[in-house]
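Novice: After the sequence you'll find the predicted model.
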Amino acid sequence: MKDASPQPINNQARARLAVVLGTLLAVLDLGMINISLPTFARSFDVAESQAVWVSTVYQLVSAATLLIASAVSYLFGRRWVYAVGLGLFVLGSLGAALAPSLTVLIGFRMLMGLGAAAMLALGPALLKAVYPAHQLGRALALNALVVAFGLGCGPTLGGLVLWLGDWTWIFLLNLPLGLVALILALQSVPRDKPQPVIFDAPGAVYSVLMIGGLMLAFERFSHGASAVWGLSLLTLASISAALFVTRQRRAPRPLLPLDIFDNPRFSYAILVTLFAFIAQGLAFVALSFLYQTTLGYSALTAALLFSPWPITLLFSGPISGRLSDRFNPALLSTWGLVVFVLGIVLLAWGGAQESLAWLVSASVVCGLGYGFFQAPNNHEVMANASGPRSASASGVLASVRTLGQSLGSASFALIVSMSGGNIAVTLWTGFGLAVLALGISVRRVWVAGQMAGRLD
């Protein structure tokens, strides 16, 4: 699929706003819902273990259908698929706000997850289409900034909404913003010519079973389910993964063209993304529990104490994005990971000491490092995917990011239970994963240098 031709500046600005609003709504939702789970349990008079499915089903459906959304965009065009995603998200939000029971609410959350998948899968590809090539880093910095801001500020906004009103406003807020984004998308997002391809239905089924099985397995393990359930789901995910890869190698029009991974710089950037987001997911949940359970603050106060991380990222993300247009993005993101690793160490030490000032300061360091990692790393991903593969690369990036964040969150309960309730252990685990991401990133910088040397 060819990238759209350049647009007038006003149209570009509106198209960017449409993508930013859609991405923000999809990511912000998760943090707002997580802090609202006890409220859902009280409102519907159900156990918290049942209410948690309001969050789980959204993550599960969106993660499992991200690759499908990017593949469908080749059939119908990215603009149309993105707009349909926005429409489903708005419709699901309205239904969720009016839901008379938890079962109905969960059903509409599935619809919202489908819509979010389209928005998250195509966001980076659409930004690449509406920004000039020499400003790719700036475009992807914007996407990284929106994602990080949504993940970080979702709990704070959710707490404020619950303080001012009831839980229905969590969903009603999506309606005006979603409709504005939908109108802007239909008016300004560039049209692209659909390709006459056959949809890879078997590949789609295998991908859903692969990603869904893996996420459900971790979710079951984290909530103390029997080992039989967890291992069965892991087996299902493993078999589905093998079938998926086999299918993608043989299919004339695969759901995910595996040749996208032939470029080692792309593959390394995706691996780094996975482990960095698992580490961040662990740190996010650990901080929430440290502030509320260990230090005894309310949910709203804990969310406010957490805000230095995303606020710092608001400043470091755009700077690193601009720098990645001028300097080696792989090297920039590696230095960002160095700072992030330092921040995780400080968090783990502060958690053991139960020092509030230390934890807040360490959060600033984490936000600074993650901001300098994420935007250049996204640049590295998209710059090493050719134009016809932009939607696929965008889908892979969104899938890995969502999967990593979800695995990090789901792993928290498992690690805490195995460590006897020691939250600091989860932070040290996050440190190990961040170091692994850093090691892979150092390796890719070396590989990039070798590739440049061969070209010379």
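Specialist: Okay, I see it.

Novice: CA atoms for contacts and neighbours, from now on please.
Specialist: OK.

Novice: what's Q12 in contact with, if anything?
Specialist: Counting by Cα atoms under 8 Å, 6 or more residues apart in numbering, Q12 makes contact with 130-131, 188-189.

Novice: M112: neighbouring residues, count only.
Specialist: Using other Cα atoms under 10 Å, M112 has 30 neighbouring residues.

Novice: And it, how far from A357?
Specialist: Separation of M112 from A357 (Cα to Cα, to the nearest Å): 38 Å.

Novice: do L88 as well
Specialist: 43 Å.

Novice: Looking at those two, which is more packed in?
Specialist: The neighbour count for L88 versus A357, taken as other Cα under 10 Å, is higher for L88 (22 against 11).

Novice: and that one, what does it touch?
Specialist: If you count contacts by Cα under 8 Å, 6+ apart, L88 has them with 111-112, 114-115.

Novice: State the helix or strand in which it lies.
Specialist: Element membership of L88 [criterion: DSSP states H and E] is helix 78-97.

Novice: follow-up on the earlier one: most neighbours out of the contacts of Q12, which is it?
Specialist: The residue in those with the most neighbours, by other Cα under 10 Å, is V189 (29 neighbours).

Novice: Wait, that one touches R79, no?
Specialist: Yes - at 6.1 Å, V189 counts as touching R79 under the criterion of Cα atoms under 8 Å.

Novice: Count the neighbours of M451 for me.
Specialist: M451 is flanked by 13 other residues according to other Cα under 10 Å.

Novice: Next one for the comparison:
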Amino acid sequence: MSSIDGAPQVGTSTIADGSQPTTGLPVPRRFWAALSIWSAIFLTIMDVSIANVALPFISKGLAITAAKSVWAINAYQIAIVMALLPMAKAAEILGYKKVYLGGLLLFMLAAFGSINASSLAVLASSRFVQGIGAAAVMVVSGALVRTIYPPALVPRGIGYNTIAVSIASAAGPAVGAFVLSIAGWHAIFAVGLPFGLLALALGFWAIPLTGSQKKPFDYRSALLCCAGFAAIFLFLNDLAQDSVSRWTLLSIGVAIPAIWFLGKRTTANQDSMVPLDLLKLDSLRTAYAMSATAYAVMMLITLSFPFILQQRFHFKPETIGLFMVPLPLGIVIAAFVSGRLVSRYPSAWLCASGLIVLTGGAIWLSLLQPGVSALLIVAAAAICGIGFGIFQVPNNHSMIAIAPHARAGAASAMLSLSRLIGQTLGAIVAALLFRRFGAQSDAPIIAAALIALAVASATLLRKDLSRSAMVE
């Protein structure tokens, strides 16, 4: 197996206390543990895409503006951003299984608050608590891959998780539309509960206990982390929505001192809330940066593509939805294949190849004009998904597998954090380009193609330089 720069990786890993290598779970227990994680992924990922579809109905049902209804999404995402690193540290102290099951239980209990919400305050509060539970699940679901699968199958396990994320993302809008057609908006927050119950039951039985660490939890750093990241998210969200106000200035006023004091408390050892020990590894820094960039590229494409289909091609909403399906479907197919290639080829080559394919798909999308065959639109969207799927599995594998096993929780948190950072930055760039060129413009897609090509070129150049240095 290879890291992001093509260097070989160790084929075994150690459990949290470092006493012995892990060989994964035996079959069929491995399958049931994996099914628990996939169900948890469906619970937390599909929840967001379903809620997006329901925003107009929430706005009407609670008699609030469309801008305020977005807090059903923002509260959830802010909680995730705030809680990722503290939850990673809690998982290392308490053990992954306890945090995983606790997160699932918290998410489902808070879902009842969303289901019965009669005001925006109650809904946003419930969604915030759900976000905390989701952060616990996200942190552990990635880390548990190294416990459930033997080292040789870890890339496949990461690929299977990627497939679950893609299916959940693709199914969310369709499931949400179906539920809204037969029930009120409150019902959408109950859709994921069966997945949560399944994940909880299987996880309680199949997921093994991992070693815990007897050390105190740094509550001050956790508080600074929550305040700093929440304020940064709010600031970036205001920029994306072009709604800069005094609250934006307040966000800056909170973010700067919180991050400064957090930095003062951060050291390079494993006890720090911020995983500086991981950030000091060049291969991990590269993987995090590439992940954030790739997600920003995908956000540019997925935000602008529907507007182009609506305003340039004048397609109906249901047709637009169908044209969006090939993108996640391409990710599913490519992730399945890519998970089997990680152990055979350097990750740098796979990541660069995926980004080049993604560049080609984005250029294809930008060249489409009204009257073009529907098959060409489907093919272009599918190629974008295939490129991202080829990239995502080896890059995610690098972020998880390079880190020491005892830091798997922090590594998983950084994986999720890089994804959220990329999506947020992509949304900001898309909003700026929409305001400058109009929603029907293909400027975001062209920007996505240029960024993907630049990162692919830098990856290949970096690998060549590394090889030259080794030869010298």
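Specialist: Right, received. Where do you want to start? Here the structure is a predicted model, which means the values were calculated and not measured.

Novice: TM value for the aligned chains?
Specialist: For this chain pair, the superposition-based TM-score is 0.92 by TM-score structural alignment, normalised by the length of the first structure; 453 aligned residues with a Cα RMSD of 2.4 Å.

Novice: related to what we said a few turns ago, quick one: which of the contacts of L88 of the first structure is nearest L287 of the first structure?
Specialist: Taking Cα to Cα as the measure, M112 is the one of those closest to L287 of the first structure, at 27.3 Å.

Novice: Was I right to think the closest one contacts Y58?
Specialist: Yes - counting by Cα under 8 Å, M112 of the first structure touches Y58, with 6.8 Å between them.

Novice: Please pull up the equivalent of G113 of the first structure in the second structure.
Specialist: Alignment note: G113 of the first structure maps to G131 in the second structure; criterion TM-score structural alignment.

Novice: roughly how far apart are its match and F391 of the second structure?
Specialist: In this structure, G131 of the second structure and F391 of the second structure are 27 Å apart, going by Cα to Cα.

Novice: With V165 of the second structure instead?
Specialist: Distance from V165 of the second structure to F391 of the second structure, by Cα to Cα: 15 Å.

Novice: So the two - more neighbours on which side?
Specialist: F391 (31 against 21).

Novice: picking that back up, can you tell me which of the contacts of L88 of the first structure are in helices?
Specialist: Mapping those onto helices (DSSP state H) picks out 111-112, 114-115.

Novice: between those, which is nearest L164 of the first structure?
Specialist: Comparing those against L164 of the first structure with Cα to Cα places M112 closest, at 23.9 Å.

Novice: for that closest one, what are its contacts?
Specialist: Contacts of M112 of the first structure by Cα under 8 Å, 6+ apart are 58, 88-93.

Novice: Check S307 of the first structure too.
Specialist: Shown in contact with S307 of the first structure (Cα under 8 Å, 6+ apart): 152-153, 156.

Novice: Please determine how far the one in the second structure that sits across from it in the alignment is located from D464 of the second structure.
Specialist: S307 of the first structure maps onto V325 in the second structure, with residues paired by TM-score structural alignment. V325 of the second structure sits 37 Å away from D464 of the second structure, taking Cα to Cα as the criterion.

Novice: And F233 of the second structure, by the same measure?
Specialist: As judged by Cα to Cα, F233 of the second structure and D464 of the second structure stand 37 Å apart.

Novice: who's more crowded, the two?
Specialist: Remark: of F233 of the second structure and D464, F233 carries more neighbours, 21 against 14, as counted by other Cα under 10 Å.

Novice: Quick check: the aligned residue for the more buried one in the first structure?
Specialist: The pairwise alignment with the first structure assigns F233 of the second structure to M215, based on TM-score structural alignment.

Novice: Going by distance to M382 of the first structure, which of the contacts of Q12 of the first structure wins?
Specialist: Taking Cα to Cα as the measure, M382 of the first structure lies nearest Y131 of these, at 12.7 Å.

Novice: Next, the contact list for whatever residue of the second structure lines up with that closest one, please.
Specialist: Alignment note (TM-score structural alignment): Y131 of the first structure maps to Y149 of the second structure. By Cα under 8 Å, 6+ apart, the contact set of Y149 of the second structure is 23-25, 30, 157.

Novice: ok, 10 Å please
Specialist: By Cα atoms under 10 Å, 6 or more residues apart in numbering, Y149 of the second structure lies in contact with 22-27, 30-31, 33-34, 155-158.

Novice: ok, now A227 of the second structure?
Specialist: By Cα under 10 Å, 6+ apart, the residues touching A227 of the second structure are 82, 221, 251, 254-255, 257-259.

Novice: Relative to V254 of the second structure, how far out is it?
Specialist: Distance, A227 of the second structure to V254 of the second structure, using Cα to Cα: 7 Å.
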